[in-house]
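Asks: What would the 3D arrangement of this be:
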Amino acid sequence: MEIAENAALVVVDVQKGFEEAGFWGPRNNPGADENVAALIDVWQATGRPVVFVRHDSVKPDSPLRVGHAGNGFKEYVEARRGKGSGGELLVTKSVNSAFYGTPDLGAWLTEAGIGQLVLAGIQTNMCVETTARMGGNLGYDVVVALDATHTFDLVGPFGWRRTAEELAQATAVSLHGGGFARVVTTQDVVTAAK
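Replies: Take a look at the predicted model:
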């Protein structure tokens, strides 16, 4: 695997509000935060651009709503912001796709001549997957570091329930098998990016 010299790391919604287990329920992949931190560190050490995406929920009871402490980035992410030399962008959004945020992610990538995105963050099957699908549709070379993401158990129609791990695997199969993105491990990305 090759990681371009100007590949953008897109860190999706790594916010304090996702630590409110009573709201979200059981999650998978307890090592996700460590892997997100490792990716940010490698991107900043190699002078590559990092995009930090924040979900500003418009739902009044959401832990991610503006004005609530949960809207802020997790401490390890906040501590790394502004530390790299490869450029940095903050995108805020109120929907799943980072491409529908402010400022315009697509315009920023085009202006910078960036064609490859590496995605990490929360939730695997929601904002990470939606951003990956849209990136693939827009013609970007999208890489998803699956173990640098996590999600939560979910109930759907007909009483169907899926665990967070089942949802993460379904996302991986859909993205990779469907040609939207290459789904890999953090170690794969770190090795290729150094």
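Asks: C-alpha from now on. contacts and neighbour counts both.
Replies: Noted.
Asks: where along the chain do the helices fall?
Replies: If DSSP state H is used as the criterion, the helices of the chain fall at 21-24, 32-45, 75-78, 105-112, 129-137, 164-177, 186-193.
Asks: to compare against the first, here's another:
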Amino acid sequence: MKIAENAALVVVDVQEGFEEEGYWGPRNNPEADRNIAGLIDAWQESGRPVVFVRHDSTRPDSPLRPGYSGNAFKGYVEERRGKGSGPELFLTKTVNSAFYGTPDLGAWLNEAGVRQIVVAGIQTNMCAETTARMGGNLGYEVFFAFDATYTFDAIGPWGWELSADQLARATAVTLHSGGFAKVVASEELVAAAGK
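Replies: The predicted structure is shown next:
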């Protein structure tokens, strides 16, 4: 795996509100936070750009709504912001894709000549997947750090239930088979970033 010197790590919605299990339900991948932290560290140590994305929910009951404690980044993310030697961007969004945030992610990446992005964060099958799909559609080479994401059990139409693991696997299969992104492990990315 070859990671460009200016490949951007896009850290999607790693916010305190996702700790509210009573709202979201059971989650998968308890190692995700450790893996996200490891990716941030590797990117900052190598001087590569890091993008911190925060979801400002417009739903009045959401744990991610502005003005509520859950809107804040998780502590390990907040303490890393501003610590790298490379460029850093903070953006907010109200929809699934980080490419529809403020300031404009695509414009920032293009101005810096970035053509390769790594996506990590929460939720695997929602904002992380949507950001990766849009990145692929927009012509970026996208790496999806599968084990640096997590999601929650969900109920769909007709009462269909899928576990968080099933949803995460569906995301990996969709991204891979659809050619949107290369689905990889965080340790592969950390190793490649150190080369």
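Asks: For the two chains, what TM-score is obtained?
Replies: Overlay of the two chains. TM-score (TM-score structural alignment, normalised by the length of the first structure): 1.00; 194 aligned residues with a CA RMSD of 0.3 Å.
Asks: Of the helices of the first structure, which is nearest residue 15 of the first structure?
Replies: Counting by CA to CA, residue 15 of the first structure lies closest to helix 75-78 out of the helices of the first structure; the figure is 8.6 Å.
Asks: Mind listing what's buried along that closest one?
Replies: residue 77 (16 or more other CA atoms under 10 Å).
Asks: just how off-centre is it within its chain?
Replies: 14 Å (CA atoms, centre = their mean, to the nearest Å).
Asks: Find me the equivalent region of that helix in the second structure.
Replies: Helix 75-78 of the first structure corresponds to residues 75-78 in the second structure, going by TM-score structural alignment.
Asks: swap in stretch 9-20 of the first structure?
Replies: Residue span in the second structure matched to stretch 9-20 of the first structure, by TM-score structural alignment: 9-20.
Asks: who's in contact with the matching stretch?
Replies: 24, 36, 39-40, 43, 48-55, 63-64, 69-75, 77, 98, 117-123, 127-128 (CA atoms under 8 Å, 6 or more residues apart in numbering).
Asks: In ChimeraX, how would I select the buried members of those residues?
Replies: Typed into ChimeraX, the next command selects the buried ones out of the contacts of stretch 9-20 of the second structure (criterion: 16+ other CA under 10 Å):
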select :24,36,39,40,43,48,49,50,51,52,53,54,55,63,64,70,71,72,73,74,77,98,117,118,119,120,121,122,123,127,128
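Asks: Residues touching the lengthiest strand in the second structure, excluding its own?
Replies: Determined from DSSP state E, the single longest strand within the second structure is strand 141-150. Strand 141-150 of the second structure is touched from outside by 27-36, 115-124, 128, 132, 135-136, 164, 168, 172, 180-186, 189, with contacts defined as CA under 8 Å, 6+ apart.
Asks: before we move on, what about stretch 122-133 of the first structure?
Replies: Stretch 122-133 of the first structure is contacted from outside by 12-14, 95-99, 119-121, 142-144, 146, 149-152, 167-168, 171, 175, 180-181, using CA under 8 Å, 6+ apart.
Asks: which one is residue 29 of the first structure nearest to, not counting chain neighbours?
Replies: residue 150 (5.7 Å; CA to CA, 6 or more residues apart in numbering).
Asks: circling back to that earlier point, what's the offset of the match of stretch 9-20 of the first structure from the middle of its chain?
Replies: With CA atoms, centre = their mean as the basis, stretch 9-20 of the second structure stands 8 Å off its chain's centre.
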